[in-house]
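Enquirer: here is my input, please return the structure:
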Amino acid sequence: MAAAELRSAVKVSARLDWDLMPLEGVGPLCFGMHVAEVAAVLPGMTELRRFQAEPSFGEALGVEFGMGQAKPAVYAYFVDGRLFCVAADAVHGPQVTLWGRELTACVPADLERFLLHAHWCEVVDVSYGPRGNPGVNELGLVVRVQEVASGVVTRPVMVGRTWADRCTDDWEGAIPECEWVGRSWPRPSGAESWPPPGHKTHWGSWQPPF
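Expert: So this is what the prediction gives:
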């Protein structure tokens, strides 16, 4: 599917527009907020469910907020009761913008070129985690992909200043394990998903929540 068609297929008429304030917050959310504070600044959204975000770190709480009973829009992650990570759903989530560039529901290759252009211009330092996802530690930003009916589009994942160090490292960074599971960043070679078929995980009884 062509890039324009792919973008059009996941457009949501009521999609919110959020600006990313690197390391500080995104839209109405500020890193460090409590769950009740997050819920209070998400008008029109309701809490759909709570889940354990990490297989071996039960203190990492994930809260899914949505526009309706079955339309997840925002995934907020808390540790010690404080917001440290936010991910925007590619289908129903807000359109997150950085420097005027949309980050949600984009064609992966197009957004990667945008980041690499900023890298070549020495604006940011793009790095890749072991599973191939691009991101910028100094912005607290990692770009993941999400599978939709029309193909694969981007899903921005953002963390606050305290958790930004090595955030692009999917083994050692602060972003919860559940955000790395699923479709892998498109590459000419390599597994299409994490974990790849037949891979033995060390999750115990934990199951990815989505």
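Enquirer: from here on, contacts and neighbour counts on C-alpha atoms
Expert: Will do.
Enquirer: in space, what's closest to the most centrally placed residue in the chain - neighbours in sequence excluded?
Expert: Among the residues of the chain, the one closest to the centroid is Val157, at 2.6 Å (Cα atoms, centre = their mean). Closest residue in space to Val157, ignoring its immediate chain neighbours: Ala87 at 4.3 Å, by Cα to Cα, 6 or more residues apart in numbering.
Enquirer: let's see this one next, to set against the first:
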Amino acid sequence: MSVGPLRFGMSHEQAAVAMEAQGFICTGLQSETRHGALTRRADFRAAAAPRWSTAVTVYYRVPDLLTCVAVDALCGPQVRLDSLGLVGQVPSELTEQVFDYVTERGMSPTLSVEGDAASDELGFMLRAQRAGDVLLSRAFFAKFEGWAYTVHDCVPTTEWRVR
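Expert: You can find the predicted model right below:
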């Protein structure tokens, strides 16, 4: 349903207001032409952060509906699933915790083709992002009913390029 103040289905204007209330500013709204269902992308950074940093990236579908959210492992805010922190964690350790969490609730954990933990029922994937010589978890969330089959199907090309 939501990732922090961002609710799936909200417009870009609503997302910008919600993020600004949390201390994040939009650094750009761009066309997203490399993934058929997604039409636009917006990047947000903390107000005091350098202009080049991106803490949260959101993706929209026609007609301007917030559909996907990616939270940066290095400068993004912490996102929790109950007490489980999903951002900036060691991926191998977090994968085990996510699998336990999902399994305990009668859902099926999955791995992406790149070995990233995911839950289609909960609509998220934990990607690995470089932080110098180590990897940290980058959380990707999607509301994909009616336009994709799995969370993996929702990840746009620009997101796969983040390493």
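Enquirer: could I get the TM-score for this pair?
Expert: Between these two chains, after superposing, the TM-score reads 0.85 (TM-score structural alignment, normalised by the length of the second structure); 157 aligned residues with a Cα RMSD of 2.2 Å.
Enquirer: could you check which residue of the second structure pairs with Gly160 of the first structure?
Expert: Aligning on TM-score structural alignment places Gly160 of the first structure opposite Lys143 in the second structure.
Enquirer: any idea how far the top helix by length along the second structure is from the chain center?
Expert: Taking DSSP state H as the criterion, the second structure has its longest helix at helix 91-104. Relative to its parent chain, helix 91-104 of the second structure has a centroid offset of 17 Å by Cα atoms, centre = their mean, to the nearest Å.
Enquirer: superpose on the first structure and give me the mean offset of that helix.
Expert: Compared with the first structure after the fit, helix 91-104 of the second structure shows a mean deviation of 1.8 Å (mean Cα distance after the TM-score superposition for the first structure).
Enquirer: quick one: map Glu93 of the second structure onto the first structure.
Expert: Match for Glu93 of the second structure (TM-score structural alignment): Asp110.
Enquirer: and for that match, the neighbour number?
Expert: 12 (other Cα atoms under 10 Å).
Enquirer: next one: Val123 of the first structure
Expert: 11.
Enquirer: what about the residue nearest to the centre of the first structure, helix or strand, and which?
Expert: strand 151-159 (DSSP states H and E).
Enquirer: list the helices and strands that strand packs on?
Expert: strand 82-88, helix 108-120, strand 141-148 (3 or more Cα pairs under 8 Å, 6 or more residues apart in numbering; DSSP states H and E).
Enquirer: quick check: next helix or strand after it?
Expert: strand 182-183.
Enquirer: and that following strand, how far from the chain's centre?
Expert: Strand 182-183 of the first structure sits 12 Å away from the centroid of its parent chain (Cα atoms, centre = their mean).
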